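> Dropping a prediction and its sequence here:
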Amino acid sequence: MSRLSGKNILITGASGGFGKELTKQLLKKGANLVLTDMKAPETKPEFYLENSKPVPGKILGSFAADLSSESGCEKAYKAAIKIQPKIDILVNNAGLAFGGRLLDVPMDKWKLILDVNLYAPIYLSRLFLPAMLERKYGQIVNLSSCAGITAPGELVYYSVSKFGIRALGEALDSGYRHQGIYTTNVYPFFANTNILHSQQFGTDKPKVVPPLIVDSPQMVVRAIVRGIEKKKMHVFPGFTAKLLRFLTRLSPGFLRGMERLGQKFS
């Protein structure tokens, strides 16, 4: 039996590529799910599963939420605990991206990235953490990125948000693990989700990620679920994510050199 069986899990961004796959795999693990996105996600388990074979998990409910403001996060918190007052695991999965260098991305766009990718997880963690501390058990899962390990010039604001999420998770783990609250940070590489097709600014020729280096959501989420079960602090899904981590630790200047070389031939 999975350690996640019977656990009440809130997933933000549940209608996206990772969100749907998280829902599917966590249902199979026997978890009880609360789902949210900009539009209320589907609550029928068969929507997420390839077949009608029964699974041990349940979808307790779903609701629409705009996490781009503090008030929106507070509304999401109230909606979630109305469905299930005891949330064991918060999965901060909601996120977005816009491509472009520092001066390319319009102000409203880069502020939106920080509001959704960074501030929303901070607000939600602050809201759900007190009850977890009272129960002396809980887990917060943050979707960072390889862009939270090394910062490409064309993903500046996305990287800022993901470096921030990385810091948030490490600080939460340092501050609360001894009180029974575990934190798991996840650092995917490019994956086949809608975020791969985000709007790009400052270029007439949008960059396309080669399919050969794009990971599948299924593989990434399997690694996430294993990381949650094992209460791991850091999860690097797939070969490329692990390689980037190794290279940044071994020689931080190596990736910068490769990036400059690529710019010469682009």
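The structure has been received and is ready for your questions. Residues are numbered from 1 along each chain as shown.
> switch to C-alpha atoms for all contacts and neighbour counts from now on
Will do.
> For the stretch 1-150 of the chain, which segments are assigned as helices?
Per DSSP state H, counting those that start in this stretch, the stretch 1-150 of the chain has helices spanning 17-28, 70-83, 107-114, 120-135. These are given in chain order.
> any idea which of these is most buried?
Mean neighbour counts were compared across these using mean count of other Cα atoms under 10 Å; the top stretch is helix 17-28, at a mean of 23.
> Remind me what that one packs against, helices and strands.
Here helix 17-28 touches strand 32-37, helix 217-229, going by 3 or more Cα pairs under 8 Å, 6 or more residues apart in numbering; DSSP states H and E.
> Next, format those as JSON lines and append distance to Val208 and mean neighbour count.
Formatted as JSON lines, the entries for the helices and strands packed on helix 17-28 read as follows, by distance: least, Cα to Cα, whole Å; neighbours: other Cα atoms under 10 Å:
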{"stretch": "strand 32-37", "distance to Val208": "27", "mean neighbour count": "26"}
{"stretch": "helix 217-229", "distance to Val208": "18", "mean neighbour count": "19"}
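> and here's the other structure:
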Amino acid sequence: MTQLDKAVVLITGATGGFGQELTRQLLEAGSRLILTDLDEAVVRERVAVIQRQVLTGDILACLGIDLSTREGCENLYHQVKALNIPIDILINNAGIALFGRMDEIPNERWERLMQINLLTPMRLSALFATDMIARQQGHIVNISSLAGWWVLPGLTPYSASKFGLRGFSEGFFHEVKDYNVKVTAVYPFFSRTPILQCERFGSLGKSSQDFLKHVATDPAKVMRATIQGIIHNKLHVFPDATAKKAHLLKRYFPQIVNWINDAFVRRLKGGQGK
């Protein structure tokens, strides 16, 4: 089992919906956190609110770094190394989404998405795993998505990044397990986080997506289940009921999934201009 009390945990994307819940719940568990996102001031502001409510755990550092480039990832690694505090758990939580038909999304936008959602976790995992392997101890957590198993139309680049993150997690799990380094991949359904208000493009982007707000999950519950998966060293974690059912549907009844996707496209086209 992975112990959380006194564990040093690095969380990327700390100001997002999942990042805030991870911060809160890991502080409650007594963890010592290093938090990073684009704007250090925003990280400090939001964690200050949490610390007024949660008196356990500790914040070791708040760092403002753009992780969309290789240089940004290396910068984070070196800043963390300068703290001279070994990382017990790395949580690759930072991610963005775009909605629209693939050919109608500007190339630079979906390429940046692939950098943040896939290459950044790979880069950070490779950097920090070297130290974990040397210590014969560590845990890497990648927040993927149900979209890493089931592609909804309009989310093609996002799903490609999450499919890639699933494959990376599975492969890396087998490469590092003999060194007592654990890997966990998490596949939540749509949750009530700011990512639901992602930028939208083209013909599909004109439609209404308000229905997602009615089916979206509670991020607090999703992260609570995620943390249990981390504690129990699970490779694959489906942290909500919808994700669990949809994953099984995709595996065993793929034709039903195709029918649902077709119905989803019809709904999108029917909702344009509303």
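On my side now, so go ahead. Quick caveat, the model's predicted, so the values are computed rather than measured.
> hmm, back to that, want to try JSON lines for the helices and strands packed on helix 17-28 of the first structure, with distance to Cys146 of the first structure as columns?
Conversion of those to JSON lines gives the following (distance: least, Cα to Cα, whole Å):
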{"stretch": "strand 32-37", "distance to Cys146 of the first structure": "24"}
{"stretch": "helix 217-229", "distance to Cys146 of the first structure": "13"}
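> circling back to that earlier point, the helices of the stretch 1-150 of the first structure: which one's closest to Val235 of the first structure?
Comparing the helices of the stretch 1-150 of the first structure by their distance to Val235 of the first structure (Cα to Cα), the top pick is helix 17-28, with 14.7 Å.
> returning to that earlier point: using a markdown table, lay out the helices of the stretch 1-150 of the first structure together with distance to Ile228 of the first structure.
Putting those into a markdown table (distance: least, Cα to Cα, whole Å) gives the following:
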| stretch | distance to Ile228 of the first structure |
| --- | --- |
| helix 17-28 | 11 |
| helix 70-83 | 20 |
| helix 107-114 | 25 |
| helix 120-135 | 16 |
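> Of the ones you listed, which is nearest Val156 of the first structure?
Closest of the helices of the stretch 1-150 of the first structure to Val156 of the first structure is helix 107-114, at 9.2 Å (criterion: Cα to Cα).
> Check the mean deviation of the closest one from the second structure.
Taken against the second structure, helix 107-114 of the first structure registers an average deviation of 0.5 Å after superposition, with mean Cα distance after the TM-score superposition for the first structure.
> And the contacts of that helix?
Outside of helix 107-114 of the first structure, the residues within contact range by Cα atoms under 8 Å, 6 or more residues apart in numbering are Ser68, Gly95, Leu96, Ala97, Phe98, Tyr157, Tyr158, Val160, Ser161.
> picking up where we left off before, compare the helices and strands packed on helix 17-28 of the first structure and report which one is nearest to Pro206 of the first structure.
Ranking those by their distance to Pro206 of the first structure (criterion: Cα to Cα) puts helix 217-229 first, at 22.9 Å.
> The closest one corresponds to what range in the second structure?
Mapped onto the second structure using TM-score structural alignment, helix 217-229 of the first structure covers residues 219-231.
> which residues are in contact with the matching stretch?
The contact list for stretch 219-231 of the second structure (Cα under 8 Å, 6+ apart) reads 1-4, 17-18, 21-22, 25, 141, 184, 186, 188, 191-193, 237-240.
> Drop the exposed ones from those and show what's left.
Among the contacts of stretch 219-231 of the second structure, those that count as buried by neighbour count (16 or more other Cα atoms under 10 Å) are 2, 4, 17-18, 21-22, 25, 141, 184, 186, 188, 191-193, 237-240.
> From those residues, which land in strands?
Members of these lying in strands (criterion: DSSP state E): Val141, Thr184, Val186, Val237.
> okay, the residues you listed in a markdown table with distance to Val215 of the second structure next?
Listed next are those as a markdown table, based on distance: Cα to Cα, whole Å:
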| residue | distance to Val215 of the second structure |
| --- | --- |
| Val141 | 25 |
| Thr184 | 25 |
| Val186 | 19 |
| Val237 | 20 |
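> Of these, just say which sits nearest to Leu118 of the second structure.
For Leu118 of the second structure, the closest of these turns out to be Val141, at 13.0 Å, with distances computed as Cα to Cα.
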